[in-house]
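> Output the structure for:
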Amino acid sequence: MKISQTGIKLIQQFEGCLLVGYKDAVGVPTIGWGHTGGVVVGQRITQAKADELLKQDLKRFEDAVNKLGLKLNQNQFDALVSFAYNVGPGNLKKLVEGRSLNQVADNICLYCKAGGQTLNGLVKRRNAEKALFLKPVPVANPYPGHPVKQGSTNTIATKLIQKVAGAKVDGVFGPQTTAAVKAWQKKHGLAADGIIGPKTWSKMF
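From the prediction side, this is the model:
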């Protein structure tokens, strides 16, 4: 997975962007959007360079979250990338190790200290990350509420189904669409009945 714009904005909100190298709350030389690799206090960079460093850093922390092997939705993934960006992959591993996703959410807010002191900025960031982690992700194509099958008049749902099943996208659920759906169901280990019920819909979308 890759971080979304929502996650990037959260990181940018709490990191801020300074184009001159400085020492952070625990004395680590930092520049741009919280970048810490090879930074010299007082050095200067452009905004374009700061944005480039952010992209490079995000890739590293995306990889750290992906390596956890957890089944995450986009909001959960974004929250953990932000968390790792701030406290490092080591603390990320400690956060999730042996815990359910609900327990992970509950423990995010424990990581609000720097140099042994609780920092208000970290408290706010952890609360924002927890809120994002727990925020449901809207379903792009919600189930229409009843099975879609041959003869259906739901042209919008039929077109979505036809596109996924590889049938001609015309909004008409006829024999050809039924055949394409049956083949798709069989390929994906579902009952090949040509009817789009909740299980097939969930698998498709």
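> contacts, neighbours, all on C-alpha from now
Fine.
> Give the next helix or strand downstream of the helix or strand hosting Ile156.
For Ile156, the host element (DSSP states H and E) is helix 155-165. With elements assigned by DSSP H and E, the helix or strand that comes after helix 155-165 is helix 175-187.
> compare with the first, here's sequence two:
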Amino acid sequence: MTMQRRLAIAAAGATLSIASVVVANFEGLRTKAYRDPVGIPTICYGHTATARIGQTRSQAECDALLRGDLGDALEQVDRLVTVPLPVERRAALASFAYNVGSGRLSGSTLLRKLNAGDAAGACAELSRWVYAGEEKLPGLVQRRATERELCEVGL
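Below is the predicted model of the structure:
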């Protein structure tokens, strides 16, 4: 394995470690399925893909779901972003994509600014994503402030 490949793997590990802390902090661990603020069945650390009301999961299962879902979110960020990203910015975007979905990231002004080389403008866009439906949620305001702080490291 080349040194470049080893460094890429280490960077991905660092990114996932940082993003995992952010996601776990803001999503919280709920081992029994519930409806999120817009009514979507959710379990564990914000997992929605296979969540069903009445379902329960162990913490180990939830941790595995978080790793898989966050890995998927990071892959989508890497697919969509065409400019190099420092670890912190990549972690912020992985947390963001985990929360809103890569489809919403893909059509966003945030992504357009980032890929145009306007990292500061892209990071500022995070502060606009604080609504669930029509309701501004304090938890999303806090989450986006944390993601923005990470995104702006080094700017």
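> If you count neighbours, what's buried in stretch 114-123 of the second structure?
Neighbour counts over stretch 114-123 of the second structure (16 or more other CA atoms under 10 Å) mark 114-115, 119-123 as buried.
> can you put the residues you listed in JSON lines and add distance to Ile43 of the second structure?
Putting those into JSON lines (distance: CA to CA, whole Å) gives the following:
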{"residue": "Leu114", "distance to Ile43 of the second structure": "31"}
{"residue": "Asn115", "distance to Ile43 of the second structure": "33"}
{"residue": "Ala119", "distance to Ile43 of the second structure": "33"}
{"residue": "Ala120", "distance to Ile43 of the second structure": "34"}
{"residue": "Gly121", "distance to Ile43 of the second structure": "33"}
{"residue": "Ala122", "distance to Ile43 of the second structure": "30"}
{"residue": "Cys123", "distance to Ile43 of the second structure": "28"}
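> Please narrow those to those residing in helices.
Counting by DSSP state H, these place 114-115, 119-123 in helices.
> where does the residue nearest the centre of the second structure fall, helix, sheet strand or coil?
Closest to where the C-alpha atoms of the second structure average out (CA atoms, centre = their mean) is Ser95, at 1.6 Å. Secondary structure assignment for Ser95 of the second structure (DSSP: H, G, I helix; E, B strand; the rest coil): helix.
> Check the alignment and tell me where it lands in the first structure.
In the first structure, Ser95 of the second structure lines up with Ser82, judged by TM-score structural alignment.
> go on, Ser17 of the second structure?
Aligned partner of Ser17 of the second structure by TM-score structural alignment: Gln5.
> Quick one: average offset of the lengthiest strand in the first structure versus the second structure, please.
In the first structure, with assignment by DSSP state E, the single longest strand is strand 18-23. Aligned to the second structure and superposed, strand 18-23 of the first structure gives a mean residue distance of 0.4 Å (mean CA distance after the TM-score superposition for the first structure).
> tell me what that strand is packed against?
strand 29-32 (3 or more CA pairs under 8 Å, 6 or more residues apart in numbering; DSSP states H and E).
> State the span of the second structure onto which the strand it packs on is aligned.
Mapping strand 29-32 of the first structure onto the second structure (TM-score structural alignment) gives residues 41-44.
> Mind listing what's buried along the biggest helix by length in the second structure?
Across the second structure, the longest stretch assigned as helix under DSSP H is helix 3-27. By 16+ other CA under 10 Å, the buried positions in helix 3-27 of the second structure come out as 11-12, 14-16, 18-20, 22-24, 26-27.
> Tell me which residue of the second structure lines up with Glu97 of the first structure.
For Glu97 of the first structure, the residue aligned by TM-score structural alignment is Arg112.
> how near is the match of Ser17 of the second structure to Leu58 of the first structure?
Distance, Gln5 of the first structure to Leu58 of the first structure, using CA to CA, to the nearest Å: 12 Å.
> Just the residues contacting the helix or strand encompassing Leu111 of the second structure, thanks.
Applying DSSP H and E as the criterion places Leu111 of the second structure in helix 109-115. Outside helix 109-115 of the second structure, the residues that touch it by CA atoms under 8 Å, 6 or more residues apart in numbering are 80-83, 105, 119, 121-123, 125-126.
> and which of those is nearest to Cys44 of the second structure?
Leu105 (22.6 Å; CA to CA).
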